[in-house]
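> Coordinates only, no sequence provided:
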């Protein structure tokens, strides 16, 4: 899932504040953009682990445009963090799904060609999650 990231420059402290707006409290400070995204990715893993531990659902990401309308930040930088939330959606359960042969082939081809998806199940889970977020 692609989560909008709000990046604010703090000239007084010579650093940046990175926030995933859809996950309140998930933010980090860093001196460089590269360091900030690395730290933010680690913070997101920790944040989602806590949500799962307490049985909370992982919030779906809103669009940058939605956040821009609500933001009063001065000179914001907007970015996107592409993050696989499937491992944080709770325990996996095996189900029996019937799909047309051509669709299965297309899914398998996409999985084989993409580093985003490790398995057919992961692809289907992400597609379902994206559709449910609409």
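Great, that's in hand. In this text the structure is predicted, and so the values were computed from the model without any measurement.

> going forward, measure contacts and count neighbours with C-alpha atoms only.
Fine.

> any chance you could map the helices in this protein?
33-53, 64-70, 101-113, 120-133 (DSSP state H).

> Tabulate those helices (JSON lines), appending distance to residue 22 and mean neighbour count.
What follows is the helices of the chain, written out as JSON lines (distance: least, CA to CA, whole Å; neighbours: other CA atoms under 10 Å):
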{"stretch": "helix 33-53", "distance to residue 22": "11", "mean neighbour count": "16"}
{"stretch": "helix 64-70", "distance to residue 22": "9", "mean neighbour count": "12"}
{"stretch": "helix 101-113", "distance to residue 22": "28", "mean neighbour count": "13"}
{"stretch": "helix 120-133", "distance to residue 22": "13", "mean neighbour count": "14"}
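
> Identify whichever of the ones you listed lies nearest to residue 4.
Counting by CA to CA, residue 4 lies closest to helix 64-70 out of these; the figure is 5.7 Å.

> Let me see the residues that make contact with the closest one.
The contact list for helix 64-70, computed with CA atoms under 8 Å, 6 or more residues apart in numbering, reads 4, 21, 78.

> what about versus this one:
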């Protein structure tokens, strides 16, 4: 799943990261690269806490939903990918049947994005459920 982040830098400070879709989720880094890497870890930790507490996981919004909000002005935006399939407890193996054509498309996509089939299918399922549910929350 992709989360938009906004990175701010003031003189003589580290790069600060805010995750607009996860209130209270912040991170930082001495370099831009470190800030982005640390943001992924912060999101994973934050989401794990939400799942442990059996709370609804907020759906990541498009960047455009946040860009014009005053608290994010002057920041640099990025999308970070978080593999939610490895969070939230024990995994369960399932056997599914897909048409060969669809499976080929999934495999090409996951190969190009360096994802596993399982991570892709978990993300796709959550995104589909979220877009078709009235509460608009994940997991």
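Yes, it's here. This structure is a prediction, so every number in the text was calculated from the model and none was measured.

> Now flag whichever of the contacts of helix 64-70 of structure 1 is closest to residue 52 of structure 1.
Using CA to CA, residue 21 comes nearest to residue 52 of structure 1 of these, at 18.6 Å.

> and that closest one, how many residues sit next to it?
Other residues near residue 21 of structure 1 come to 18 when the count uses other CA atoms under 10 Å.

> check contacts around it.
By CA under 8 Å, 6+ apart, residue 21 of structure 1 lies in contact with 4, 5, 6, 67.

> what's around the closest residue to the first one other than its chain neighbours, how many residues?
By that I understand residue 4 of structure 1. Excluding its sequence neighbours, the residue lying closest to residue 4 of structure 1 (CA to CA, 6 or more residues apart in numbering) is residue 80, at 4.6 Å. Around residue 80 of structure 1 sit 15 other residues, with neighbours defined as other CA under 10 Å.

> Distance of residue 130 of structure 2 relative to residue 108 of structure 2?
Distance from residue 130 of structure 2 to residue 108 of structure 2, counting by CA to CA, to the nearest Å: 24 Å.

> swap in residue 69 of structure 2?
37 Å.

> do the same with residue 66 of structure 2
According to CA to CA, residue 66 of structure 2 and residue 108 of structure 2 sit 32 Å apart.

> what residues are up against the residue opposite residue 117 of structure 1 in structure 2 once aligned?
Taking TM-score structural alignment, the alignment pairs residue 117 of structure 1 with residue 115 from structure 2. Not one residue lies near residue 115 of structure 2 by CA under 8 Å, 6+ apart.

> so what's the most centrally placed residue in structure 1 closest to, chain neighbours aside?
Centroid-nearest residue in structure 1, with CA atoms, centre = their mean: residue 83, separated by 3.5 Å. Leaving aside its sequence neighbours, residue 83 of structure 1 sits nearest to residue 1 (CA to CA, 6+ apart; 5.3 Å).
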